[in-house]
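> Okay, structure incoming, though there's no sequence with it:
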């Protein structure tokens, strides 16, 4: 079984565009993936959801009820986060604004979790030449990384 580590933007797209009443099979599969541990995430994603997406009550209620999937980083994951930040270019993943305002930054933790569990990152960020986005860092460290559309394709979700 493949294990997927979801970024906050993937949860936002799911909850924002795929209404449960219109896509019941998608939600059955999603909830099943969460229940069996195939879909997971990290604590910082939960913090991002809590802080940035207050207007969407559905995702906040769901995140509170399913807080078990938003794991605290293990020691191995924390050590890998250190490896990411040893690359000076990748230190820019934390913007000055987020640093100054003390906002959560989930990206390095998402990548670290996927690396340690040999999982796949699912994000809707794009890989840009010389960028400092999740796909760029995943490519550098050879961590599998796909977007929501590719996730649905790989898992053979068709509606």
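The structure has been received and is ready for your questions. Just so it is clear, the model here is predicted, and its values are computed rather than measured.
> going forward, measure contacts and count neighbours with C-alpha atoms only.
Will do.
> looking at this, residue 5 is in a strand?
Yes - assessed by DSSP: H, G, I helix; E, B strand; the rest coil, residue 5 belongs to a strand.
> Burial check on it, number of neighbours?
In terms of burial, residue 5 registers 26 neighbours under the definition other Cα atoms under 10 Å.
> likewise the one 5 residues further on?
Residue neighbour count, defined by other Cα under 10 Å, stands at 17 for residue 10.
> can you check the one 5 residues further on too?
Other residues near residue 15 number 18, with proximity taken as other Cα under 10 Å.
> Hmm, it is touching residue 58, no?
Yes - when contacts are counted by Cα atoms under 8 Å, residue 15 is listed as touching residue 58 (7.2 Å).
> which residues of this protein fall in helices?
Listed in chain order, the helices of the chain (DSSP state H) span residues 8-17, 24-35, 43-52, 57-65, 75-86, 96-101, 107-117, 134-141, 148-154.
> looking at the ones you listed, which is buried most?
For those, the largest average neighbour count (mean count of other Cα atoms under 10 Å) is found in helix 107-117, namely a mean of 24.
> tell me which strands and helices it is in contact with?
Using 3 or more Cα pairs under 8 Å, 6 or more residues apart in numbering; DSSP states H and E as the contact criterion, the elements in contact with helix 107-117 are strand 4-6, strand 39-42, helix 75-86, strand 120-122, helix 134-141.
> Now do it against helix 43-52, angle only.
Calculated by axes from the mean of the first three to the mean of the last three Cα atoms, to 10 degrees, helix 107-117 forms an angle of 150 degrees with helix 43-52.
> For helix 107-117, give me every contacting residue.
Counting by Cα atoms under 8 Å, 6 or more residues apart in numbering, helix 107-117 makes contact with 4-7, 41-42, 44, 73, 76-78, 80-81, 84, 93, 119-121, 134, 137-138, 143-144, all of which sit outside it.
> and here's the other structure:
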């Protein structure tokens, strides 16, 4: 079993929709346990996306995720360059706004894919995003992962693979 790299929407969508902090403590306790064991990790760019709102979710993350949870992506630059080259090669398909958003160095998506690509046999991305290869105004993580043979699954599928309940 490898590690699961969680996207920012893993936290945001769970908190806003399915597993609010004030209702679903079992979910959040499981997330904390998985983070402490290193089963799930994320990247510095996701941390930046989560830590810019000064809300309850940010507070929970700061209080419950270990320091080593958010991995530094500086060592993934060669893989990032491959992901960026892939996106640039799709300029016939995607609208300029979609490419600009994906190529923005402040956005996490390309970096999370690069981090997974650095060890694609042992890293799986976990995201609520769904594949939509015909979409032209947004580059979706699962669509990029497919071209790089990176596994990308939804959070509930991760819990099933781990045989966890909450």
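Arrived safely. Source: prediction; values computed, not measured.
> How many neighbouring residues does residue 23 of the second structure have?
Here the neighbour count serves as a burial measure; for residue 23 of the second structure (other Cα under 10 Å) it reads 11.
> I'd like to know how far it sits from residue 153 of the second structure.
Computed as Cα to Cα, to the nearest Å, the residue 23 of the second structure to residue 153 of the second structure distance reads 24 Å.
> Check residue 61 of the second structure too.
Here the distance between residue 61 of the second structure and residue 153 of the second structure works out to 22 Å (Cα to Cα).
> just residue 91 of the second structure next, same as before
From residue 91 of the second structure over to residue 153 of the second structure (counting by Cα to Cα), the distance is 26 Å.
> quick one: which of these two has more around it?
In terms of neighbours (other Cα under 10 Å), residue 153 is the more surrounded of residue 91 of the second structure and residue 153; the figures are 18 against 13.
> Now which residue in the first structure aligns to the more buried one?
Structural alignment places residue 153 of the second structure opposite residue 146 in the first structure (criterion: TM-score structural alignment).
> so who does that match touch?
The neighbours of residue 146 of the first structure, taking Cα under 8 Å, 6+ apart as the test, are 120, 121, 122, 123, 124.
> and the fourth one, what does it touch?
If I follow you right, that is residue 123 of the first structure. Taking Cα under 8 Å, 6+ apart, we find residue 123 of the first structure in contact with 6, 7, 8, 9, 10, 134, 145, 146, 147, 148.
> so the second one sits right up against residue 43, yeah?
No - with the criterion set as Cα under 8 Å, residue 7 of the first structure and residue 43 do not qualify as a contacting pair; they are 10.8 Å apart.
> Mutual contacts of the two, please.
residue 106.
> contacting residues around stretch 71-88 of the first structure?
40, 41, 42, 43, 90, 91, 108, 109, 112, 113, 116, 137.
> okay if I get the helices and strands packed on helix 107-117 of the first structure as JSON lines plus distance to residue 159 of the first structure?
Putting those into JSON lines (distance: least, Cα to Cα, whole Å) gives the following:
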{"stretch": "strand 4-6", "distance to residue 159 of the first structure": "20"}
{"stretch": "strand 39-42", "distance to residue 159 of the first structure": "19"}
{"stretch": "helix 75-86", "distance to residue 159 of the first structure": "35"}
{"stretch": "strand 120-122", "distance to residue 159 of the first structure": "20"}
{"stretch": "helix 134-141", "distance to residue 159 of the first structure": "27"}
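> closest one to residue 29 of the first structure among those?
Ranking those by proximity to residue 29 of the first structure (Cα to Cα) places strand 39-42 first, at 10.3 Å.
> Can you tell me which helices and strands that closest one packs against?
Of the remaining helices and strands, those touching strand 39-42 of the first structure by 3+ Cα pairs under 8 Å, 6+ apart are strand 4-6, helix 24-35, strand 70-71, helix 107-117.
> so what's residue 34 of the first structure up against?
Residues near residue 34 of the first structure by Cα under 8 Å, 6+ apart: 40, 69.
> In the first structure, what residue corresponds to residue 165 of the second structure?
In the first structure, residue 165 of the second structure lines up with residue 158, judged by TM-score structural alignment.
> Give the closest residue to that match in space, chain neighbours not counted.
Nearest residue to residue 158 of the first structure, sequence neighbours excluded (Cα to Cα, 6 or more residues apart in numbering): residue 152, at 7.3 Å.
> how far away is the one you found from residue 16 of the first structure?
If you go by Cα to Cα, the gap between residue 152 of the first structure and residue 16 of the first structure works out to 17 Å.
> Good, wrapping up.
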